[in-house]
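[1] Next comes the sequence, and after it the predicted model I'd like to discuss.
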Amino acid sequence: MKNRAAPRERSTALAAAGAAAAALVVSACGTGDAPSRDDPTGDQAPPVPPAEVSSSGGVVLAVDAAELPAEPPQLQAPEAAEVITASSVLEDSEGPMLCHYLLESYPPQCSGPAVIGWDWEDHPHEAASGVRWGSYVLAGVFDPATEEFTLHEVLPDEDSPAPPQGTPDFTTPCPEPERGWEVADADLTTEETLQQAQQAAEQLPGFAGLWVDTSPNPVTVEDLNEAAAEGEDTLELESQLNDPQLLILNVQVTEDPQGAYDALREVWGGMLCISEASFTEEELTALQQQLEIPGATSSWVDTTRNQLAVQVFYDDGSLQSQLDEHYGPGVITVSSAMQPRE
């Protein structure tokens, strides 16, 4: 993977790193679809003018911060439907369960919807310590109200539906400077100053998240793995892969991007992009904690998109529509582990 965000203790995907530009670029890049403080109806804000970028840097106009409704909606679960899904089936003392995630133990563990009509004698599987499990492509009826999956048939692997969308995009939103990305101060571009910059960023007013873009680095994880597979010495590749001077530190704030840039420049001399967001990290984390979505299996703050991402057992589009109506488009995205069977 060319770009990455390092996980933190909570579910928000964050990271620190970077290598800075002799050319500062401060860019506004919020969701644009979220309701603004002055217009809670969800209408889109005026388009953001393009950044005026030069070798010395540039600033674009701010994106209005947005205000989330104080109370979460009462969501209606989708109707029962014929679906297809790629999943594991596991049975312990609870009976057969549909599992899209298995805990890495032996035997594995999971929790999920009950599977009605499952017979282990009909399907190849593994077994250990009274637990049976296997991975399959399944078609049947899922009822979100009862969270029960009634099996109709097991399909060939090639009929597996496409996985849910939502891969994080760790590219840098700031336009590339005219002379390309450069390091402003090599003495302030170290692992130590990188950690200091991350700590300083988290204290900024309106902090909305941070990540790193490793696209300036010619070395990739794939290069490292290939060298290791061929028995080569990977020490030099590892060192370059983690070089702070080959990383762009991306920081999002909801206010005063120029002030954020100036503050981080006191400790960080690497490539740096400050972008504006509609919501702070604290606001999205609070939304994650208060929101109850029928059939939700996981949720996380998607820092690069400045939104809350939620995965559910099944959504026919109605959950997404209800959330869009309440919060405005682009604030919460729902991905479904089961797809309608056509």
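    Arrived safely.

[2] switch to C-alpha atoms for all contacts and neighbour counts from now on
    Noted.

[3] elements contacting whichever strand or helix holds residue 133?
    Per DSSP states H and E: residue 133 is located in strand 131-143. If contacts are counted by 3 or more C-alpha pairs under 8 Å, 6 or more residues apart in numbering; DSSP states H and E, strand 131-143 sits against strand 81-92, strand 126-128, strand 148-155.

[4] what residues does that strand touch?
    Contact with strand 131-143 is made by 79-92, 107, 124-127, 148-157, 159-160, 314, 341, as judged by C-alpha atoms under 8 Å, 6 or more residues apart in numbering.

[5] Out of the helices and strands packed on strand 131-143, which is the most enclosed?
    Mean neighbour count (mean count of other C-alpha atoms under 10 Å) peaks for strand 81-92 among those, with a mean of 22.

[6] Now do that strand against strand 148-155, angle only.
    Relative orientation of strand 81-92 and strand 148-155, computed by axes from the mean of the first three to the mean of the last three C-alpha atoms, to 10 degrees: 90 degrees.

[7] helices and strands around strand 81-92, which ones?
    Strand 81-92 sits against strand 95-99, strand 131-143, strand 332-340, with contacts defined as 3+ C-alpha pairs under 8 Å, 6+ apart.

[8] who wins for proximity to residue 228 among those?
    Closest to residue 228 of the helices and strands packed on strand 81-92 is strand 131-143 (C-alpha to C-alpha; 30.5 Å).

[9] what angle do the closest one and strand 81-92 make?
    Strand 131-143 runs at 160 degrees relative to strand 81-92, counting by the same axes, to 10 degrees.

[10] Now do the strand holding residue 133 and strand 95-99, the angle between them.
    Using the same axes, to 10 degrees, the inter-axis angle of strand 131-143 relative to strand 95-99 is 70 degrees.

[11] In strand 131-143, which residues are buried?
    Residues of strand 131-143 classed as buried by neighbour count (16 or more other C-alpha atoms under 10 Å): 131-143.

[12] Show me which of the residues you listed is closest to residue 236.
    residue 135 (39.8 Å).

[13] quick revisit: wait, which of the helices and strands packed on strand 131-143 is closest to residue 241?
    Checking these against residue 241 by C-alpha to C-alpha gives strand 81-92 as the closest, at 34.7 Å.

[14] The structure to be compared is supplied as follows:
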Amino acid sequence: MKLTLALAVLLLVAACGTDTADTVTDPATDPADSRSTAATPGAVSTGSIPPWVHGEVSTRTLATVMDTGDPELCLGPVAESYPPQCRGIPLKGWDWADQHGRFETSGDVRWGLFKVTGTFDGTTMTVSGAIPEEVYDALRDPERPEEPLPSGDAGLAGPQQQEIQRKVEAHPLPGTLSVYATPAAVVVEVVHDDGSLQEQVDAAYGAGVVEVRSMLVPVIY
């Protein structure tokens, strides 16, 4: 009986280790089943953040300048810790001495809220000016868009908007900071859009379905 059982086990092991026509292949690992993101419906190609080459840009409104060794401009969410935490784009030409008494410190960390102006090459912002929170007047800010939410924005987003949000998150635009769905549109906040990112999502999802909001905007003279 023991000998018969041992032989049965050996035969089972040999069968499991043999490739046959009945072998099942996991589709997720089958090279023939691999798909590129470009072939996915609604996919948007990713790449570099578009630079602004036609003069200066500024932050949409006040933004956090964070310095834990090198100054960065945080255009997205900021963790409400002490000191706060965030990651942003590098700032070139930032001098804290120009903002004496208008920022906070904790150890070697320095930070403050500023409306920052400069040029943007797609990676780094070179600073030409900054208005601290203490003297910033949003009502007199020519670059601050009034931007009411799209019509029908009140309430919860429906399944269609939520599905589009998932697709946008799966294929993020360059410089994406946040994505959220409203009943009217899926809103994507990005570091900077020169109009090309909006054209991409319009082509992928249809006009008015996804709204791209650039956190860096052209300076109005």
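    Okay, I see it. If you're wondering where the values come from, they're calculated on a predicted model, not measured in any experiment.

[15] Show me where the second structure has its strands.
    Listed in chain order, the strands found in the second structure under DSSP state E are 52-59, 63-67, 71-74, 89-92, 104-106, 109-120, 125-132, 176-181, 186-192, 210-218.

[16] Would you format these as TSV with distance to residue 170 of the second structure included?
    Below are the strands of the second structure laid out as TSV (distance: least, C-alpha to C-alpha, whole Å):
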stretch	distance to residue 170 of the second structure
strand 52-59	26
strand 63-67	27
strand 71-74	23
strand 89-92	23
strand 104-106	37
strand 109-120	27
strand 125-132	28
strand 176-181	11
strand 186-192	13
strand 210-218	14
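
[17] what about those strands, which gets the closest to residue 147 of the second structure?
    Once the strands of the second structure are compared by C-alpha to C-alpha, strand 210-218 is nearest, at 9.9 Å.

[18] helices and strands around that closest one, which ones?
    In terms of contacts (3+ C-alpha pairs under 8 Å, 6+ apart), strand 210-218 of the second structure is packed against strand 52-59, strand 186-192, helix 196-205.

[19] still on that earlier bit, and for the strand holding residue 133 of the first structure, what span of the second structure is it aligned with?
    Strand 131-143 of the first structure corresponds to residues 109-121 in the second structure, going by TM-score structural alignment.

[20] can you give me how far the matching stretch is from the chain middle?
    18 Å (C-alpha atoms, centre = their mean, to the nearest Å).

[21] May I have the distance across stretch 142-153 of the first structure, first residue to last?
    Start-to-end span of stretch 142-153 of the first structure (C-alpha to C-alpha, to the nearest Å) is 13 Å.

[22] Also stretch 66-85 of the second structure?
    8 Å.

[23] how about it: buried residues?
    Under the neighbour-count criterion of 16+ other C-alpha under 10 Å, stretch 66-85 of the second structure has 66, 67, 71, 72, 73, 74, 75, 76, 83, 85 buried.

[24] and those as a markdown table, adding distance to residue 152 of the second structure?
    Putting these into a markdown table (distance: C-alpha to C-alpha, whole Å) gives the following:
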| residue | distance to residue 152 of the second structure |
| --- | --- |
| 66 | 36 |
| 67 | 40 |
| 71 | 39 |
| 72 | 36 |
| 73 | 33 |
| 74 | 30 |
| 75 | 27 |
| 76 | 25 |
| 83 | 38 |
| 85 | 34 |
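
[25] Give me the distance between residue 170 of the first structure and residue 308 of the first structure.
    Distance from residue 170 of the first structure to residue 308 of the first structure, counting by C-alpha to C-alpha: 16 Å.

[26] try residue 335 of the first structure
    For residue 335 of the first structure, the distance to residue 308 of the first structure - C-alpha to C-alpha - is 11 Å.

[27] so what's residue 282 of the first structure closest to, chain neighbours aside?
    Counting by C-alpha to C-alpha, 6 or more residues apart in numbering, residue 208 is the residue found nearest to residue 282 of the first structure once chain neighbours are left out, at 7.5 Å.

[28] so which of the strands of the second structure gets nearest residue 3 of the second structure?
    Nearest to residue 3 of the second structure among the strands of the second structure is strand 176-181 (64.6 Å), distances taken as C-alpha to C-alpha.

[29] now the closest one against strand 210-218, angle please.
    If you take the same axes, to 10 degrees, strand 176-181 of the second structure sits at 140 degrees to strand 210-218.

[30] Contact partners for the counterpart of residue 85 of the second structure in the first structure?
    Using TM-score structural alignment, the partner of residue 85 of the second structure in the first structure is residue 109. Contacts for residue 109 of the first structure (C-alpha under 8 Å, 6+ apart) come out as 90, 102, 103.

[31] sorry, back to before: how big's the offset between the strand holding residue 133 of the first structure and the second structure?
    Once fitted to the second structure, strand 131-143 of the first structure is off its aligned match by 1.1 Å on average (mean C-alpha distance after the TM-score superposition for the first structure).

[32] Need the counterpart of residue 263 of the first structure in the second structure.
    In the second structure, residue 263 of the first structure lands on no residue (TM-score structural alignment).

[33] element containing residue 263 of the first structure?
    Following DSSP H and E, one finds residue 263 of the first structure within helix 257-264.

[34] contact partners of that helix?
    With C-alpha under 8 Å, 6+ apart as the test, helix 257-264 of the first structure has contacts from 26, 59, 197, 200, 201, 204, 253, 274, 275, 276.

[35] Give the other helices and strands that the helix or strand in which the third one is found contacts.
    Spelled out, it's residue 197 of the first structure. Per DSSP H and E: residue 197 of the first structure is located in helix 191-202. Other helices and strands packing on helix 191-202 of the first structure, by 3+ C-alpha pairs under 8 Å, 6+ apart, are strand 207-213, helix 257-264.

[36] Among those, show me which one is buried the most.
    Note that of those, strand 207-213 is the most buried (mean count of other C-alpha under 10 Å), with a mean of 27.
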